[in-house]
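A.B. asks: for reference, the sequence and a predicted model appear below.
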Amino acid sequence: MQYPAFDPVILHLGPAAVRWYGLMYLLGFAGAWLLGRRLARRPGSVIDERQLEDLIFFGALGVIVGGRLGYILFYDFGRWLDDPLALLRIWEGGMSFHGGLLGVLVAMAWFARRQGLRFLQVTDFIAPLVPIGLFFGRIGNFINGELWGAPTHLPWGMRVPCAGHLDLCLNKLGLPPGTPETPPLHPNQLYEAGLEGLVLFALLWWAARRPSGMGFLSGSFLLGYGVFRFLVEFVRMPDSHIGYLALGWLTMGQLLSLPMILFGLYLVYRSRRMSS
């Protein structure tokens, strides 16, 4: 299959540009807000619709600040040292989920303290909302033509024109200058949109409708995302400036997902034990 090579800019408004990547973030936050309203209306909800607006605002702030800082610290610290203003150029891509997660956790801890709630009560509320944002974020990665998978012979592998993706062709795949297109690549962004987005959302939304102990939904999210991300990384190209960290296959994404899996298992076990 041939990658359609989207223009990352939707339209130009004078000196400003509206980009698909930014639009995907807006859709993710809007989807979380709409679904959050449904959760807030359920009997026994710890968050009401008035509080939800603040929750989404601080969550969005945590995603953007944490995601960008996390990407710089985990994946591109050397570039930041050479070009500190790169931190501000979010429209170029470069957001770390794990950094965004840490940013959201800090924001939720602050929100919980302000509202007189327990931290896990707040994270249980937002856990089913996060995958919808992950879905749109990965679609944004696909449109941006970034985070491709490894070469594949599967029929849905995509050939990427090298003219617009020199970093991918030359640095990640080691192709010579002038190569017109890549070999077929795993559309890794779509795998993650499906697993970390749609599948994880369906599982958590189903679980949210059933009684469970405090921390169960939070733990299920950490466990589900960590497992899906760890598995998908096997067919994802490692960052060219980092490569594999150990054993000839361990990537930075897998390393950062391991604590999520372990802590998710602990929260699920703890919630089950407390509710039994």
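C.D. replies: Arrived safely.
A.B. asks: from here on, just use CA atoms for contacts and neighbour counts.
C.D. replies: Fine.
A.B. asks: got a list of contacts for stretch 98-116?
C.D. replies: With contact meaning C-alpha atoms under 8 Å, 6 or more residues apart in numbering, stretch 98-116 is reached by 55, 58-71, 118-119, 122-123, 256-257.
A.B. asks: which of these are buried?
C.D. replies: 55, 58-71, 119, 122-123, 256-257 (16 or more other C-alpha atoms under 10 Å).
A.B. asks: find the helix or strand that the closest residue to Gly94 other than its chain neighbours is a member of.
C.D. replies: Counting by C-alpha to C-alpha, 6 or more residues apart in numbering, Gly94 lies nearest to Tyr71, which is 6.1 Å off, once chain neighbours are set aside. Here Tyr71, judged by DSSP states H and E, is contained in helix 49-75.
A.B. asks: can you name the next helix or strand after that helix?
C.D. replies: Helix 49-75 is succeeded, C-terminally, by helix 77-82 (DSSP H and E).
A.B. asks: that next one: what's the following helix or strand?
C.D. replies: helix 97-115.
A.B. asks: and the angle from that following helix to helix 49-75?
C.D. replies: Interaxial angle of helix 97-115 relative to helix 49-75 (axes from the mean of the first three to the mean of the last three C-alpha atoms, to 10 degrees): 150 degrees.
A.B. asks: helix 97-115: which residues count as buried?
C.D. replies: Quick answer for helix 97-115 (16+ other C-alpha under 10 Å): 97-109, 111-112.
A.B. asks: isn't Pro161 right up against Glu181?
C.D. replies: Yes: proximity of Pro161 to Glu181 meets the contact threshold set by C-alpha atoms under 8 Å, at 4.3 Å.
A.B. asks: Leu247: neighbouring residues, count only.
C.D. replies: By other C-alpha atoms under 10 Å, 7 other residues sit near Leu247.
A.B. asks: do Thr251 as well
C.D. replies: Count around Thr251 with other C-alpha under 10 Å applied: 22.
A.B. asks: nearest spatial neighbour of Ala193, chain-adjacent residues omitted?
C.D. replies: Closest to Ala193 by C-alpha to C-alpha, 6+ apart is Phe135, at 4.4 Å.
A.B. asks: helix/strand/coil for the one you found?
C.D. replies: helix (DSSP: H, G, I helix; E, B strand; the rest coil).
A.B. asks: show me where the chain has its helices.
C.D. replies: 20-40, 49-75, 77-82, 97-115, 119-126, 130-144, 166, 188-192, 200-208, 216-232, 252-275 (DSSP state H).
A.B. asks: give the contact list for the residue nearest to Ala193.
C.D. replies: So Phe135 contacts 28, 192-194, 196-198 (C-alpha under 8 Å, 6+ apart).
A.B. asks: most neighbours, which of those residues?
C.D. replies: Glu196 (26 neighbours).
A.B. asks: before we move on, back to that, with distance to Phe6 added, can I get the helices of the chain in CSV?
C.D. replies: Formatted as CSV, the helices of the chain follow (distance: least, C-alpha to C-alpha, whole Å):
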stretch, distance to Phe6
helix 20-40, 9
helix 49-75, 23
helix 77-82, 26
helix 97-115, 23
helix 119-126, 32
helix 130-144, 6
helix 166, 15
helix 188-192, 14
helix 200-208, 27
helix 216-232, 24
helix 252-275, 26
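A.B. asks: one more structure, for comparison:
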Amino acid sequence: MLQHPQIDPVALQIGPLAIHWYGLTYLAAFGLFLLLGRLRLAHQPFAGVAQPLPWTKRDVEDILFLGVLGVVAGGRIGYCLFYKPAYYLANPLEVFAVWQGGMSFHGGMLGVMVAMVWYARTRQRPFMQVMDFVAPCVPTGLAAGRVGNFINGELWGRVADPSLPWGMVFRGAGDLPRHPSQVYQFLLEGLLLFVLLWLYARKPRARGQVSAAFLFGYGVFRFIAEYFREPDAHLGLLALGMSMGQWLCVPMILGGALLWWWCGQRRVSTPGGRAPGS
């Protein structure tokens, strides 16, 4: 079996200033979003003169700024509400102690959606068009985050069969080999979701279907990965033997499928078979 390399979480130390690998993965995520967002400007319906408000590089930068705020605020609030509501209700000031760790993807996603609602209204753009622009640019950032989780040796997987060639022993998780679930999530909800969504978004879709595909795809891949990821110690497995992460994915999967169908129906019901503004 393999041993986790136990990489020093501090990438660079300059006097009292410590630059952590996890912070660098966040910077990588932001840089990838800028790059992919600018490439996305060449895709329909964001390119060309048909748009009443042409999309520009400034839009990508503004979306990134607001998205970062939404991720941080939503991720922290979501973690407090979804995973430790009783603790943070008794210790409300601890909500602001972000340096102690504790972020939720699902909360971060809701935070980004709120930020994009504000962006869409202030820029007079359809909300679903904004989300369709953002969705294909997100998975690479998720992949970068999972690299940070692996470097830190956190969010490890469940105990694996000793014969598993890539079973790995993580510091602080005992002496038994475990699934490197961070790698699974990097591959599934990061790289694979990015490739599928990027290719899907390259062809004309009804407005909202790209966003729906992201919701459905992430929900399915995260649900699968959760079978290999160790549940939170203070929660364990919940009803039906499912983890909190899986239960939070259920509405994503159902909502994504319903939204995709509804957006397709709107296009079909529109004269000429074209969705308004698609």
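C.D. replies: Done, it's in. Being a predicted model, the structure only gives us computed values, none of them experimental.
A.B. asks: what's the TM-score here?
C.D. replies: The TM-score (TM-score structural alignment, normalised by the length of structure 1) is 0.88; 258 aligned residues with a C-alpha RMSD of 1.7 Å.
A.B. asks: what is the burial count for Asp83 of structure 1?
C.D. replies: Residues within reach of Asp83 of structure 1, counting by other C-alpha under 10 Å, total 10.
A.B. asks: residues contacting it?
C.D. replies: Contacts of Asp83 of structure 1 by C-alpha under 8 Å, 6+ apart: none found.
A.B. asks: on that earlier part again, packing partners for the helix holding Tyr71 of structure 1?
C.D. replies: helix 20-40, helix 97-115 (3 or more C-alpha pairs under 8 Å, 6 or more residues apart in numbering; DSSP states H and E).
A.B. asks: identify the residue range in structure 2 corresponding to it.
C.D. replies: Mapping helix 49-75 of structure 1 onto structure 2 (TM-score structural alignment) gives residues 57-83.
A.B. asks: same question, stretch 259-268 of structure 1
C.D. replies: Against structure 2, stretch 259-268 of structure 1 falls on residues 251-260 (TM-score structural alignment).
A.B. asks: just the buried positions in that stretch, please.
C.D. replies: Buried-residue list, stretch 251-260 of structure 2, by 16+ other C-alpha under 10 Å: 252-257, 259-260.
A.B. asks: so what's His20 of structure 2 closest to, chain neighbours aside?
C.D. replies: In space, His20 of structure 2 is closest to Val10, 4.2 Å off (C-alpha to C-alpha, 6+ apart).
A.B. asks: tell me the counterpart of the one you found in structure 1.
C.D. replies: In structure 1, Val10 of structure 2 lands on Val9 (TM-score structural alignment).
A.B. asks: how many residues are close by that match?
C.D. replies: 15.
A.B. asks: quick one, what contacts it?
C.D. replies: Applying C-alpha under 8 Å, 6+ apart, we find Val9 of structure 1 in contact with 17-20.
A.B. asks: next, the contact list for Val138 of structure 2, please.
C.D. replies: 33, 194.
A.B. asks: recalculate using a threshold of 10 Å.
C.D. replies: 29-30, 32-33, 36-37, 189-190, 193-194, 197, 214 (C-alpha atoms under 10 Å, 6 or more residues apart in numbering).
A.B. asks: just the closest of the residues you listed to Lys84 of structure 2, please.
C.D. replies: Glu189 (24.7 Å; C-alpha to C-alpha).
A.B. asks: need the counterpart of that closest one in structure 1.
C.D. replies: The alignment partner of Glu189 of structure 2 in structure 1, by TM-score structural alignment, is Glu196.
A.B. asks: give me every residue that touches that match.
C.D. replies: Contacts of Glu196 of structure 1 by C-alpha under 10 Å, 6+ apart are 130-135, 138, 190, 221, 224-229, 232.
A.B. asks: over to Phe216 of structure 2?
C.D. replies: Phe216 of structure 2 neighbours (C-alpha under 10 Å, 6+ apart): 210, 249-260.
A.B. asks: recalculate using a threshold of 6 Å.
C.D. replies: If you count contacts by C-alpha atoms under 6 Å, 6 or more residues apart in numbering, Phe216 of structure 2 has them with 253, 256.
A.B. asks: check Ser275 of structure 1 too.
C.D. replies: Gly213.
A.B. asks: ok, it to Arg118 of structure 1 distance?
C.D. replies: 17 Å (C-alpha to C-alpha, to the nearest Å).
A.B. asks: same deal with Glu146 of structure 1?
C.D. replies: For Glu146 of structure 1, the distance to Arg118 of structure 1 - C-alpha to C-alpha - is 38 Å.
A.B. asks: Ile126 of structure 1 now?
C.D. replies: Distance from Ile126 of structure 1 to Arg118 of structure 1, by C-alpha to C-alpha: 13 Å.
A.B. asks: swap in Tyr75 of structure 1?
C.D. replies: 33 Å.
A.B. asks: Asp124 of structure 1 too?
C.D. replies: For Asp124 of structure 1 relative to Arg118 of structure 1 (C-alpha to C-alpha), the value is 10 Å.
A.B. asks: got any residues that touch both of these two?
C.D. replies: By C-alpha under 6 Å, 6+ apart, no residue touches both Asp124 of structure 1 and Arg118.
A.B. asks: is Trp21 of structure 2 in contact with Gln13, as I believe?
C.D. replies: No: the criterion here is C-alpha atoms under 6 Å, and Trp21 of structure 2 misses it with Gln13 at 11.2 Å.
A.B. asks: who's more crowded, the two?
C.D. replies: Shown here are Trp21 of structure 2 and Gln13; by other C-alpha under 10 Å, Trp21 has more neighbours (20 against 10).
A.B. asks: residues contacting the spatially closest residue to the more buried one that is not a sequence neighbour?
C.D. replies: Excluding the flanking residues, the one nearest Trp21 of structure 2 by C-alpha to C-alpha, 6+ apart is Ala11, at 5.2 Å. Neighbouring residues of Ala11 of structure 2 by C-alpha under 6 Å, 6+ apart: 19-21.
A.B. asks: what number of residues lie near the closest residue in space to Gly28 of structure 1 that isn't next to it in sequence?
C.D. replies: With C-alpha to C-alpha, 6+ apart as the criterion, Gly28 of structure 1 has its nearest non-adjacent residue at 3.9 Å, and that residue is Gly133. A total of 23 residues lie near Gly133 of structure 1 under the criterion other C-alpha under 10 Å.
A.B. asks: Gly133 of structure 1 corresponds to which position in structure 2?
C.D. replies: Per TM-score structural alignment, Gly133 of structure 1 is aligned with Gly141.
A.B. asks: so its match sits right up against Ala29, yeah?
C.D. replies: Yes: the pair Gly141 of structure 2 and Ala29 qualifies as a contact (C-alpha under 6 Å) at a distance of 4.0 Å.
A.B. asks: sorry, back to before: taking the buried residues of stretch 251-260 of structure 2 together, which two end up most distant?
C.D. replies: Checking the buried residues of stretch 251-260 of structure 2 with C-alpha to C-alpha, the most distant pair is Met252 and Trp260, at 11.8 Å.
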